[in-house]
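> need coordinates for the below:
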Amino acid sequence: MDREQVVAKPKARGGELWDSLRTLVYAVLIALGIRTFAYEPFHIPSESMLPTLLVGDYVFVSKYAYGYSKYSLLFSPPIFEGRILGSAPKRGDVVVFRWPHDPSVDYIKRLVGLPGDRIQMREGMLYLNGEPVKRRRVEDFERRDRFGNLVERNQQWEETLPGDGRQPAVTYRTLDLYAYSGSDNTGVYTVPPGHYFMMGDNRDNSQDSRVALEVGGVGYVPADHLIGRAELRWISIEPTASLLKPWTWFSALRWNRMFTGID
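Below is the predicted model of the structure:
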């Protein structure tokens, strides 16, 4: 008995176009789902988080770390209030959040104060609930140009936020650019319920919660403005690279920072 041979009929041009369009729609939906519920990439444009994050770092931010608010969604639709399906952030987390003055603007800072905490700076030292946060002097932070020449040297400190029953101590590094800056001495900030206190690791070059919202600072950040926790640098590029000059891309990559965790 002859074996029956089955031959697939070629698809009409309209069918091929529909298949391609459907594949594109699926890919977009998957990308939006990952961005909304899992991880979102962010680019670091300023020096406020030196030495932890450099200009040109690209980081992945965990969206599920703190759950979801309307700001987790594309275009921030007001379909619900507060946060859902999340846990509270911890002191020492590096957090991406929406600027309370203009929620279309993203900021990245380190969370140093939880609701009810009292925060103060005295002579450049951070105080938490009346106690100085432990810190020690480490080697200077050196800025070099793309040829390796030393451009600037700044004091660097290792700071450790104390742990408690909920979390271990967190250690990271900060910069002190100026001996007597206006941000080295402040009043006492008492973090209100449902808000957080954010500071840049580059202590003398950061518009953060030490500066009132009314004068262009960050102020206290509401819980629903948190986007997520920065967890991974996936690529880092020197600002000298030019999009219009592809031959500069490879030499501008900071290979030692790629796919590294964020403390």
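
> when you work out contacts or count neighbours from here on, use the C-alpha atoms and nothing else.
Noted.

> which residues of the stretch 101-250 of the chain fall in helices?
Applying DSSP state H, counting those that start in this stretch to the stretch 101-250 of the chain gives helices spanning 249-252.

> neighbours around residue 107, how many?
Using other CA atoms under 10 Å, residue 107 has 20 other residues around it.

> check the spacing between it and residue 98 real quick.
6 Å (CA to CA, to the nearest Å).

> please generate a structure for the following sequence too, so the two can be compared:
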Amino acid sequence: MFEWIKSIALAIVIAIIIKTFIFDTTYVLGYSMYPTLHEKDRLFTNKIIYLIGEPKKGDIVVLEAPDDPDKDYIKRVIGTEGDLVEIKEGIVYVNGNPVKENYIEGDIYTHNDLKIKVPEEEVFLLGDNRVEGASKDSRYFGTVGIDSVNGKAFFRYFPFNDRFGMLK
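Sure, this is the predicted structure:
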């Protein structure tokens, strides 16, 4: 009986360590990342990746919401430290080059013309859903400190359909 209890306790401790420091799960609420992510998608998030590296352009990240610390947001990294991000006439540019955004739907117009240089230790984030008002992102709250980024979403484990698998 003691061995059985010891094995269960060890499994619980290992699970807590993994969930706290290495991997987590994320439940998607809302449509700010549509069509890449849909409401009620469930994702695995790598929490350790940004302890040993920094977010890269195109990463889908989970972050502490800058406007509500009780929430997490999920967004895509568009610009990293030192980049000049511009939105002109609905097109996103990084360092003067248009961003190839094959993850957004059709000819969606990216609202809110702006020009911003990403400060050190910060990132510029956008939701994939560019319909006006669909995403609270860096157009709304500005750049975000890398320390607010909790991890990289990398795998959709639910629903079990054609969207199951690695995220792009």
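
> work out the TM-score between the chains.
Here the TM-score for the pair of chains, by TM-score structural alignment, normalised by the length of structure 2, is 0.88; 166 aligned residues with a CA RMSD of 2.1 Å.

> show me where structure 2 has strands.
In structure 2, the strands defined using DSSP state E lie at 23-27, 42-46, 60-64, 72-79, 84-88, 91-94, 97-98, 114-117, 122-126, 144-145, 149-158, 165-166.

> what residues does the second one touch?
With contacts defined as CA atoms under 8 Å, 6 or more residues apart in numbering, strand 42-46 of structure 2 is touched by 22-28, 62, 151-159.

> next, the mean deviation of that strand compared to structure 1.
The superposed strand 42-46 of structure 2 is, by mean CA distance after the TM-score superposition for structure 1, a mean 0.6 Å from where its aligned residues fall in structure 1.

> quick one: residues contacting residue 156 of structure 1.
By CA under 8 Å, 6+ apart, the neighbours of residue 156 of structure 1 are 137, 138, 139, 140, 141, 173, 174, 175, 176.

> distance of it from residue 122 of structure 1?
17 Å.

> neighbours of the spatially closest residue to residue 137 of structure 1 that is not a sequence neighbour, how many?
Of all residues not flanking residue 137 of structure 1 in the chain, residue 157 sits nearest, at 4.6 Å (CA to CA, 6 or more residues apart in numbering). Applying other CA under 10 Å, we find 19 other residues in the vicinity of residue 157 of structure 1.

> how close does the residue nearest the centre of structure 2 get to residue 13 of structure 2?
Using CA atoms, centre = their mean, the residue of structure 2 that lies closest to the mean C-alpha position is residue 61, 2.1 Å off. The gap separating residue 61 of structure 2 from residue 13 of structure 2 is 26 Å, by CA to CA.

> likewise residue 111 of structure 2?
For residue 111 of structure 2, the distance to residue 13 of structure 2 - CA to CA - is 47 Å.

> between these two, who's got more neighbours?
Neighbours were counted for residue 111 of structure 2 and for residue 13 using other CA under 10 Å; residue 111 has more, 17 against 12.

> list the contacts of that one.
Applying CA under 8 Å, 6+ apart, the residues near residue 111 of structure 2 are 87, 89, 90, 130, 131, 132.

> which residue lines up with residue 225 of structure 1 in structure 2?
Alignment note (TM-score structural alignment): residue 225 of structure 1 maps to residue 148 of structure 2.

> got a list of what the aligned residue in structure 1 for residue 24 of structure 2 touches?
Aligning on TM-score structural alignment places residue 24 of structure 2 opposite residue 40 in structure 1. Applying CA under 8 Å, 6+ apart to residue 40 of structure 1 gives the contacts 34, 60, 61, 62, 63.
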